[in-house]
Structures are given as C-alpha cells and as structure tokens.
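In: how would this look folded up:
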Amino acid sequence: MEVSPVKSSVAELAEQLSAHGYKLTRQRRAVLSVIAASEGHLNPAEVYEKAKANCPEIGLTTVYRTLDILARLGAIRRVHLEGGCHSYALASGGHRHHLVCTDCGNVVEFEGCDLSALLQAVASQTGFEIKEHWLQLFGKCPACQKAK
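Out: The predicted model follows:
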C-alpha cells in the first residue's frame, strides 16, 4: 500500500511535535493537514479558514501558536511580509530563498545564492559563527508590473 505524500508529511510533522514534547491535539492535527496539503505559502488566517473546515472548534490563537512551534522546530518556513505579517510553507529540503511581491503579496521560492564571501566577511568582522541565513527580496511580480 502506498502512503500519500500529504499523509506522510502530516505523520512527519506530528512526529516532530511529539519528539519535542508537544501533544498532538485535534486542532494541531488540523493545522498540520492544511500545511502538508498546501502547495504554496499560507498566512495564518488562510490556515485558520482551511483548518476550520475539518475542525470547527479550532481557534485562531491555536493556529498562531502551532505555526510558531512548527517554525521554531524548522518544520515550516516563515516568510516575513510587509507590515509585519508572515506566511508559512512546509520546509522542503534544500536551501531556499524568497521573492515577495510588495503589491499582491505573492511569494516565490528560488534556489541558489553565492553569499559565501559576504558571510565570511561578516563572520570575520563580528566574530559570529554563522550557522545559516535567510534571504528575502522584495519587489513587484511580473503580473503586478503589467497591471500598472
């Protein structure tokens, strides 16, 4: 029997929560299911609306807390948007960065960046041992450029 990728992702996320001492409540499972089934980035309100379809008793606070836990565990990626908002996506393997449209909020992932010289210079100047980095570039997506 073949396990669907969504069920596998939910199981993996649930295992990460359990391994760090978090209970897998019905509400948290609903959030995990939404994240695992999503092909893109979702903001907390979108996660809440989708999770509510299968778990009407879920609260927005639970969604925020669960997303925060999953982000701290590295299970999902948090994208910082203008105005202090965030969107989230399942953390896939590999090193990824984001392009964020300042008009419509669309988020596009891209791979590859050669920041090694910059990271070495920063480490040398500050004494920091740099473990990782995130890169987000802000601008207008092609659709928004055409709209003007």
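
In: CA only for contacts and neighbour counts going forward, please
Out: OK.

In: For residue 44, see how far away the closest residue in space to residue 73 that isn't next to it in sequence is.
Out: Counting by C-alpha to C-alpha, 6 or more residues apart in numbering, the nearest residue to residue 73 once its immediate chain neighbours are dropped is residue 16, at 7.6 Å. When distances are taken as C-alpha to C-alpha, to the nearest Å, residue 16 and residue 44 turn out to be 20 Å apart.

In: To compare with the earlier structure, here is another sequence to fold:
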Amino acid sequence: MLVSEALLKIKTNGYKITEKRKEILTFLSQHPQYVSGSDVIQHLKNDHPGLSYDTVYRNLALCSELGILEETEFAGEKKYQLCAESDHHHHFICLKCGETRVIKNCPIHDIPEMNDFHITGHKFEVYGYCRLCKTP
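Out: So this is what the prediction gives:
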C-alpha cells in the first residue's frame, strides 16, 4: 500500500490526516520488514522532541485497525509493517535481519482437524533465517 492510499483510507474513515501520521506511514513505507513502535519513535524524536509513546502507539493501533498496517508480535514486542498485499497472505520473517517475505498460499485449509470449525480469523508466520543470514 502506498502512503497516499493509506492517508486516503484514514480520511475516508473519518480521521484527520496529521503530519505525524504522514511521517509514521512514510517511515514504515521505507522499511520492507516489521518495525517496532520504538523504532518509529527513534526516527521521529529529533523533529518532534515532545513526542509521546502514547501518540505513536495510538496511531499504529489505529492504522492496524483500519487495515493499513499489519501487526505481529516478534521478540516479545509488537511490530508493524505497511500492508504490501491486499489479499489474504502470511509471512516468513528472518530472525536475524527481519526480512519479511509474503507467503501467498494459506495452509489453514489443509489441516483436516479444522474441517468442522467455523474459522473467523487466523495468523500464520514462519520464523527462521533468510539465505543471507543462515549460519552453517
């Protein structure tokens, strides 16, 4: 998703487009991997010395709720990524560098134990090491 598309989605859902929201989304658009709220704060703190954790996390939560950001918990911390795909997908996440790759096929339908469940949502993430980070 482009930053301009994300901002339009914020506006059409009745929220204001603020400078901080633009900066947060621009920062996330420049990172192909998940980043933490702390990473966002570190990036913005020089231009916004009074910036609170609350403001950043509220904006991240709003964008996640609107489907602009994907959210995961990784290494004990919530992390965020600008949605790159509009269709249903999952991720491979490198434990060393954080590279994130899309997994297009969904394994949930191949699990026989799920046949009699009415599934309302799920998340599937694979953790490991990318080809550059794997150790012998």
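
In: Any chance you could compute the TM-score here?
Out: Once superposed, the chains reach a TM-score of 0.76 (TM-score structural alignment, normalised by the length of structure 2), with 133 aligned residues with a C-alpha RMSD of 2.6 Å.

In: Looking at residue 16 and residue 44 of structure 1, which has the bigger crowd around it?
Out: Per other C-alpha atoms under 10 Å, whichever of residue 16 of structure 1 and residue 44 has more neighbours is residue 44, with 21 against 16.

In: Double-check the more buried one against residue 63; I have them as touching.
Out: Yes: using C-alpha atoms under 8 Å, residue 44 of structure 1 is in contact with residue 63, at 6.6 Å.

In: which residues touch residue 90 of structure 2?
Out: 102, 103, 104, 105, 106, 123, 124, 125 (C-alpha atoms under 8 Å, 6 or more residues apart in numbering).

In: if we go to 6 Å?
Out: 102, 103, 124, 125 (C-alpha atoms under 6 Å, 6 or more residues apart in numbering).

In: Count the neighbours of the equivalent of the second one over in structure 1 for me.
Out: Matched by TM-score structural alignment, residue 103 of structure 2 corresponds to residue 111 in structure 1. Residue 111 of structure 1 sits with 9 neighbouring residues when counted by other C-alpha under 10 Å.

In: Same question for residue 94 of structure 1.
Out: Residue 94 of structure 1 has 8 neighbouring residues, counting by other C-alpha under 10 Å.

In: what separates it from residue 30 of structure 1, distance-wise?
Out: With distances defined as C-alpha to C-alpha, the gap from residue 94 of structure 1 to residue 30 of structure 1 amounts to 26 Å.

In: any chance you could map the strands in structure 2?
Out: If DSSP state E is used as the criterion, the strands of structure 2 fall at 35-36, 69-74, 77-82, 90-94, 100-103, 125-128.

In: The second one vs structure 1, average distance?
Out: Its match in structure 1 and strand 69-74 of structure 2 itself, once the structures are fitted together, sit a mean 1.3 Å apart by mean C-alpha distance after the TM-score superposition for structure 1.

In: Nearest residue to the aligned partner of residue 134 of structure 1 in structure 2 in space, please, no chain neighbours.
Out: Residue correspondence to structure 2 (TM-score structural alignment): residue 134 of structure 1 is matched to residue 123. Closest residue to residue 123 of structure 2 apart from its sequence neighbours, by C-alpha to C-alpha, 6+ apart: residue 90 at 7.0 Å.

In: So what's the residue count around the residue mapped onto residue 60 of structure 1 from structure 2?
Out: Using TM-score structural alignment as the criterion, residue 60 of structure 1 maps onto residue 53 of structure 2. Residue 53 of structure 2: 13 surrounding residues under other C-alpha under 10 Å.

In: picking up where we left off before, could you check how far the match of residue 103 of structure 2 is from residue 44 of structure 1?
Out: Residue 111 of structure 1 sits at a distance of 25 Å from residue 44 of structure 1 (criterion: C-alpha to C-alpha).

In: now swap in residue 76 of structure 1 and tell me
Out: For residue 76 of structure 1, the distance to residue 44 of structure 1 equals 13 Å [C-alpha to C-alpha].

In: Repeat that for residue 56 of structure 1.
Out: Taken as C-alpha to C-alpha, the span from residue 56 of structure 1 to residue 44 of structure 1 is 16 Å.
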